[in-house]
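S.K.: have a look at this prediction, sequence included:
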Amino acid sequence: MEKKVVNPWQWQDERSYVQAVEVKAITGTLYCSGQAAIHADGTNSTGDMKAQLILSLQNLEQVIQEAGYACSGIVRLNIYTTSTAELFSCFDIFQHWIAQHGIRQASTVLEVKSLFETLKVELEATVVK
């Protein structure tokens, strides 16, 4: 797989995303459903945004790994949240996770009126290898 990042500017670097990712010579593409703070037993987290973001990242990572892909192959990662203010107060957790895995992804952050039941954040990814 070949990945080429397209960044006409530099301001997005401190926000942990890129403007575009071109991918060539892939051997597979994984489209992940939105991963949220749902425990292994199927119950939703009632935790705060930080706790839910951590669990959502863990769930996304587990889905990606069980499919035989690597987090470094994420090329698109959309974030849905019920509160951008709450999300950005713990965004360093997200940025650390991105850096830890060497991810260079196109992203969109969307504030939505609600997510399922008690959920505050949901991560939707496209992964290639």
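M.R.: Nice, thanks for sending it over.

S.K.: contacts and neighbour counts: CA atoms only from here.
M.R.: Will do.

S.K.: check contacts around the closest residue to Q105 other than its chain neighbours.
M.R.: Excluding the flanking residues, the one nearest Q105 by Cα to Cα, 6 or more residues apart in numbering is V75, at 4.4 Å. With contact set as Cα atoms under 8 Å, 6 or more residues apart in numbering, V75 has these partners: 21, 103-106, 125-128.

S.K.: do a quick rundown of the helices in the chain.
M.R.: Using DSSP state H, the helices of the chain run over residues 49-66, 84-89, 91-101.

S.K.: just name the most buried of those helices.
M.R.: helix 49-66 (a mean of 19; mean count of other Cα atoms under 10 Å).

S.K.: same for that one, what does it pack against?
M.R.: When contacts are defined as 3 or more Cα pairs under 8 Å, 6 or more residues apart in numbering; DSSP states H and E, helix 49-66 sits against strand 35-36, helix 84-89, helix 91-101, strand 121-128.

S.K.: in a markdown table, list these along with distance to S45.
M.R.: Converted to a markdown table, these look like this (distance: least, Cα to Cα, whole Å):
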| stretch | distance to S45 |
| --- | --- |
| strand 35-36 | 9 |
| helix 84-89 | 16 |
| helix 91-101 | 18 |
| strand 121-128 | 11 |
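
S.K.: let's bring in a second model and compare:
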Amino acid sequence: MERTAVNPWDWSIKLGYNQAEVIEGAARQVICAGQTAVDGEGNPQHAGDMRGQIGLAFDNLEAVLKGAGMDLSNVIRLGVYATDVDEALKNFDLMGMRFGPHQVAPPMTLLGVTRLAIPGLLFEIEATAAG
């Protein structure tokens, strides 16, 4: 098995993790770290705005997938974490807007959490992709 790091930005390397890893062997998979509403320097964006944070988290997920030569059509599993599940669910139309054009509906888990790693973040999404 061969592992190749995918890091569109270098801020996470300083924290000890890759944004994703390409795993090659019998099958090709990408395991993405949780993506949140941060800019290219790792600074939180859209304070207090769940919809804005979901949108940017998806933008960041798509950037990581693109760095691995994939897109949302390759996502086979999602883990979603929200500090306010009800507010996140009100904005889940964004999920359909992102995945609908790819005609995929990956399995997912949504968990309510008291907080995320960086204070002020409301939403985090992690994905496993295969191709």
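M.R.: That came in fine, so what should we check first? Quantities reported herein were computed from a predicted structural model and do not represent experimental measurements.

S.K.: so after superposing, what's the score?
M.R.: Laid over one another, the chains give 0.76 as their TM-score (TM-score structural alignment, normalised by the length of structure 1), with 104 aligned residues with a Cα RMSD of 1.3 Å.

S.K.: follow-up on the earlier one: tell me, of the contacts of V75 of structure 1, which are also contacts in structure 2.
M.R.: On the basis of both residues aligned by TM-score structural alignment, their matches' Cα atoms under 8 Å, what survives of these in structure 2 is 105-106, 125-128.

S.K.: could you identify the most distant pair in those residues?
M.R.: A106 and V128 (13.0 Å; Cα to Cα).

S.K.: so between those two, which is more surrounded?
M.R.: A direct count of neighbours by other Cα atoms under 10 Å for A106 of structure 1 and V128 places V128 higher, at 23 against 20.

S.K.: which position in structure 2 aligns with the more buried one?
M.R.: Counting by TM-score structural alignment, V128 of structure 1 lines up with A130 in structure 2.

S.K.: so which residue of structure 2 lies furthest out from the middle?
M.R.: A26 (24.5 Å; Cα atoms, centre = their mean).

S.K.: tabulate the helices of structure 1 (CSV), appending distance to D41 of structure 1.
M.R.: Below are the helices of structure 1 laid out as CSV (distance: least, Cα to Cα, whole Å):
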stretch, distance to D41 of structure 1
helix 49-66, 12
helix 84-89, 25
helix 91-101, 24
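
S.K.: among those, which is nearest L119 of structure 1?
M.R.: Closest among the helices of structure 1, once you apply Cα to Cα, is helix 49-66, at 7.5 Å.

S.K.: mean shift of that closest one relative to structure 2?
M.R.: Compared with structure 2 after fitting, helix 49-66 of structure 1 has a mean deviation of 0.3 Å; criterion: mean Cα distance after the TM-score superposition for structure 1.

S.K.: now find how far off-centre that helix is within its chain.
M.R.: 9 Å (Cα atoms, centre = their mean, to the nearest Å).

S.K.: same check on stretch 90-108 of structure 2?
M.R.: Worked out by Cα atoms, centre = their mean, stretch 90-108 of structure 2 lies 13 Å from the chain centre.
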